[in-house]
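Asker: sharing a model prediction with you, sequence too.
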Amino acid sequence: MQCPMDAAASGTSPVMQFHGIVDEPTSHSSPLHSVLERSQRHCYGHETPGAAATDELLICLSCQATCTFFSKPANFAPNFALSLPEVAAFDMCQKRPIFKLITQQEKEHLKQKCGGSWKLVFKYIVVRERNYSQVVAGPGHSIVITTKGDVYSFGANCWGQLGLGDTEDRFTPCLIRSLQGIKIIQAAVGSRQTMLVSDTGSVYAFGKGSFVGAEFSDAADHITTPKIVESLKGVFVVQAAIGGYFSAFLSREGRVYTFSWGRAERLGHSSDPSDVEPRLLSGPLEDVLVAQISAGNCYLLMLAYQPTGMSVYSVGCGLGGKLGHGCKNNKGTPKLIEHFRTLSFNPVSVAAGTWHAAALGDDGRVCTWGWGHTGCLGHGDEEYKALPTVVQGLSSVKAVHVSTGEYTTFVVSDNGDVYSFGSAESLNLGFQEDEEAADDADFSTPNLVESLKVLNEKAVQISPTNSSYWLNSEMGYPHTFALMESGKLYAFGGGIKGQLGVKLSEGQDRLQNPERVPIDIC
């Protein structure tokens, strides 16, 4: 069906009134920004470079900075104490959304927390930005963000989780028109819920309004158009994550906030399921700069930035060993996963699946841990792992991206190939020939996804559904998106609610091979 303009598009929405004055978009026409874009496209495609590559990129920036600063005035006062690489790094930091509405004192504080160097600040920003989610496959509905910051939604809409002003399902991508003029940089999707983060640090939420069961909710809990989360207005948010029973938010200052836990382990603080006040996670994270958060069904992973290397903290439910501490105990406060040091593994990205977890190292290795059902850890068995364990089946692969769903894991290599392992029941691993073959096949070790390989496209990001199927079975089987370097988007897996962005044939409930979604990211 054709997507109607929702009510908020008329300008009468409180969201639009709240944002009557919209920040002007950052200029992208400077020579320095142009050379950065050319360098990224040449070396990394459209992917943001990893932290290990930032020094090489800064060399290019330093050369261009010489011409830039002599040919035209800089956009900040000269500081003769800074070296040329430091000047280039500072100039690039100035252009990032994280530096919007930030005082000079706050800039200096961030610089000190990063190790006293603008190059280290720039590395921190790059690590953070490379973990933003442009495409999210939720349980029954999907969200896609373009490079311009526009947002498209499609799939199940029973609680208004598409943000289109109604509760009708959509089978093709629909632009959320009420967000026009607002640049969205990151999305989080949960069961009947959606949250979006803007480049000015605001969080917009729609869909189910709380984590209480449907039997305790009423029509007032349906939010059908994006609304600002009022309790976060004092926090400049750069990332949001939604678990099975909680939400988590990462601030510009590297602090983590959570609310609505509603279970025995309450992520370091006591709160009710209906609690809408963000609670700061402190304790061991008091002086730690967090660069990324990732939420599983009942636990949270946090990637912490340090000048000497990265580290990972975990908190929540420890069943199956998914907290990575060598035991199955729950943790009510964040705890450092120490085993990465034993492995000489420097993590640059983490992925908290529903029941298992994965981490990407700066050397291209991949570690997994937690429940091992259906071989989702990639170690050739279904045993759980309570400590991060390197996936030996990827020893000849240099990974640049890792993602996890419910008992599924995807890895993208530096040449754009995709490997997957775990549950193939919903056809969302992408490499099985048919359902009968999937029943007999062994997917407990990494396998090349041939159905993506034959597209002759370089993959940059894979997004599988990351939620409990038995809690969302009415939404159909899980599905997966593959984002290509060209900006093309492909989908496969379950799609009865329209979550694939393509209409299925009569009687069809799953898409066996990847099919192009009619939307370009770039």
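Answerer: That came in fine, so what should we check first?
Asker: when you work out contacts or count neighbours from here on, use the C-alpha atoms and nothing else.
Answerer: Noted.
Asker: all helices of this protein, in order?
Answerer: 14-18, 31-44, 54-71, 84-94, 104-113, 118-129, 339-342, 435-440, 450-453 (DSSP state H).
Asker: what's the burial count for Asn85?
Answerer: If you look again at residue 85, you'll see it is Pro, not Asn. Close neighbours of Pro85, defined as other C-alpha atoms under 10 Å, add up to 20.
Asker: also this one, for the comparison:
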Amino acid sequence: MIYFDLDYKITPPSPSFSYSISSNFLTSDNFLIKCVNCFHFCVKNCSLNPLCGKSMGDRLRSTTMEDLPTHLILEILTSGRLAVVDLISLELTSRTFRGTHGLFPKKFKSLVDYAAFQLCGLNPIYASLNCNAQKELLNRCSDNWKRLLRFLQAVEQSSDMVETSAGNMQIRSGRYHTLLINDSAAYSCGSSLCGVLGHGPETTQIVEFTRINFPVPVQVAQVSASHNHAAFVTGSGQVFTCGDNSSYCCGHTDTRRPIFRPRMVEALKNISVKQVAAGLSFTMFLTRKGHVFTCGTNGHGQLGHGDTMDRPTPTCIELLASIGSVVQINAGPTYALAVSDDGTLYSFGSGTNFCLGHGEQQNELQPRAIQSFRRKGINVARVSAGDEHVVALDSTGYVHTWGKGYCGALGHGDEIDKTTPSQLTSLKSQLAVQVCASKRKTFVLVDDGSVYGFGWMGFGSLGFLDRGASHKVLKPEILESLRSHHISQISTGLYHTVVVTNCGRVFGFGDNERAQLGHDAVRRCLEPTEMFMVKS
């Protein structure tokens, strides 16, 4: 016999075995045993199980999964370790999970359905909604709790790592380069003269995804790419940066030369960070406590401190810290965005092109809430800052755009600027899970893995095979070139775009003049082309 650990791993017998998922059920003396011959389960010393008799033989008598207590099954399902696809697999393969076991039989179709309901209730995005918004979201998910949970998980992963069958991954596009995280390792490809690739001063171009070496062993958890610098967050909350630091955007006081290899930001050494966002010449850092730090150039107030003084090292934005917890940050060229845990979107920095969403083009030296969302009772879940426009995803899966409408980047069927957020009515029937903006183009990823694009084709970076290199797409259209793939994440740079599929494959299209698509076969890829990693 071998022991079945409820951390979902089969582990060899060990005298020191100890795991507790329910204080009255599993201890070092109460554990499940799985027979290698019949693959059934039994429970030793469990007062809740009728099979526990007086003799050891009775205690080890084999039983099936169906005989496990309902509360234990629910503990497993709601542990937070299972993705929606795992829950569905259990529901499809075992009648134990398909049944309701007498729990709310009229409201929930199965234990998995009930578990999905419980997990949705614990999700911060769903919990921040009022009752009417929660009902609307459930209705948009066809009254299916599993689909609603999938939506919530996909939205959270859109600004973080995405789970694929090849491991956890994240993709980010810079000006002429691309950064990738795969299995906690960071890779880069493309070109740069200022060290943004992270491979040393002798490397100015890499034609394949090549692993970046850090000064100490780290597990990379999040990355952000900008024009000339990059930032990395490790699993332990440390921050490393590389690239052009002449504006202090890398968080180091030495501005004499570029940082060619990732260097730890000493000012944040004792602060645990979970997210970074790199702007043109400044950087934002989001801590695990929900506080935002910024450093770099501050000519437009993009650092959020109420002045225009540059900051050579990361400094906390006191106004945001006093308001509450921030859950997502994003940086435009000279402006910044922050989403709070109650769904309020704050903007600050340059007001050019109406990117701040306040109906005017004046600069904001400190965070200011976008009132149009608050007046309409709309909770923002995620936001993406483009060069001249902004796209936001609200907590019920609707998309909103504002800023410069040139080339149709706002998706409203024209090229008219929007001074405040305006909902994309053409996508109302779709449940969006990620939004992505760059130079005059926008992408929207929906919950079935399809991608919609609109704006300027820009060297083929919009992904439509039947359009010219400078064509304008004024309204959202589905990318037929990606139809055969289920897309999990998308990122777009200046003139190139990259996606990650649910199978862990990476595809890129658009400009490849500087190998930013991970190969040197052609200078422009109109059709999505797979990108590969050099594992050594």
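Answerer: Perfect, I can see it now. These numbers were taken from a predicted model, which means no experiment stands behind them.
Asker: next, the TM-score between them, please.
Answerer: Aligned and superposed, the two chains score 0.71 in TM-score terms (TM-score structural alignment, normalised by the length of the first structure); 406 aligned residues with a C-alpha RMSD of 3.4 Å.
Asker: picking that back up, please identify the most buried of the helices of the first structure.
Answerer: Across these, averaging neighbours per residue (mean count of other C-alpha atoms under 10 Å) puts helix 118-129 on top, at a mean of 24.
Asker: mind listing what the residue mapped onto Gly359 of the second structure from the first structure touches?
Answerer: By TM-score structural alignment, Gly359 of the second structure lines up with Gly326 in the first structure. With contact set as C-alpha atoms under 8 Å, 6 or more residues apart in numbering, Gly326 of the first structure has these partners: Lys385, Ala386, Leu387.
Asker: thought Glu338 was touching the last one, still the case?
Answerer: It stands for Leu387 of the first structure. No: in this structure Leu387 of the first structure lies outside contact range of Glu338 using C-alpha atoms under 8 Å: 9.3 Å.
Asker: mind listing the shared neighbours of the two?
Answerer: Listed as contacting both Leu387 of the first structure and Glu338 by C-alpha under 8 Å, 6+ apart are His325.
Asker: more neighbours: which of the two?
Answerer: Taking neighbours as other C-alpha under 10 Å, Leu387 of the first structure and Glu338 compare with Leu387 leading, 21 against 16.
Asker: return the residue of the second structure aligned against that one.
Answerer: Per TM-score structural alignment, Leu387 of the first structure is aligned with Thr420.
Asker: with Gly361 of the first structure instead?
Answerer: Using TM-score structural alignment as the criterion, Gly361 of the first structure maps onto Asp394 of the second structure.
Asker: can you get me a residue count around the residue lying closest to that match once chain neighbours are set aside?
Answerer: Distances taken as C-alpha to C-alpha, 6 or more residues apart in numbering place Val380 nearest to Asp394 of the second structure, at 4.1 Å, with adjacent residues excluded. Val380 of the second structure has 25 neighbours, counted by other C-alpha under 10 Å.
Asker: what does His358 of the second structure give?
Answerer: When neighbours are counted by other C-alpha under 10 Å, His358 of the second structure registers 20.
Asker: how close does it get to Trp402 of the second structure?
Answerer: For His358 of the second structure, the distance to Trp402 of the second structure equals 10 Å [C-alpha to C-alpha, to the nearest Å].
Asker: could you do His471 of the second structure as well?
Answerer: According to C-alpha to C-alpha, His471 of the second structure and Trp402 of the second structure sit 21 Å apart.
Asker: the two: which has the busier surroundings?
Answerer: With neighbours defined as other C-alpha under 10 Å, His471 of the second structure and Trp402 compare such that Trp402 has more, 28 against 17.
Asker: so what's that one up against?
Answerer: Each residue near Trp402 of the second structure by C-alpha under 8 Å, 6+ apart is listed here: 354-355, 357, 389-391, 410, 417-422.
Asker: again with Pro314 of the second structure
Answerer: Shown in contact with Pro314 of the second structure (C-alpha under 8 Å, 6+ apart): Gly251, Ala267, Leu268, Phe285, Phe293, Thr294, Cys295.
Asker: so what does it match up with in the first structure?
Answerer: In the first structure, Pro314 of the second structure lines up with Pro278, judged by TM-score structural alignment.
Asker: check Gly299 of the second structure too.
Answerer: With the correspondence set by TM-score structural alignment, Gly299 of the second structure lines up against Arg263 in the first structure.
Asker: residues touching its match, list them.
Answerer: Contacts for Arg263 of the first structure were tallied using C-alpha under 8 Å, 6+ apart; they are Tyr245, Pro273.
Asker: redo that, cut-off 10 Å
Answerer: Taking C-alpha atoms under 10 Å, 6 or more residues apart in numbering as the criterion, Arg263 of the first structure is in contact with Tyr245, Phe246, Ser270, Ser271, Asp272, Pro273, Cys298, Gly316, Cys317.
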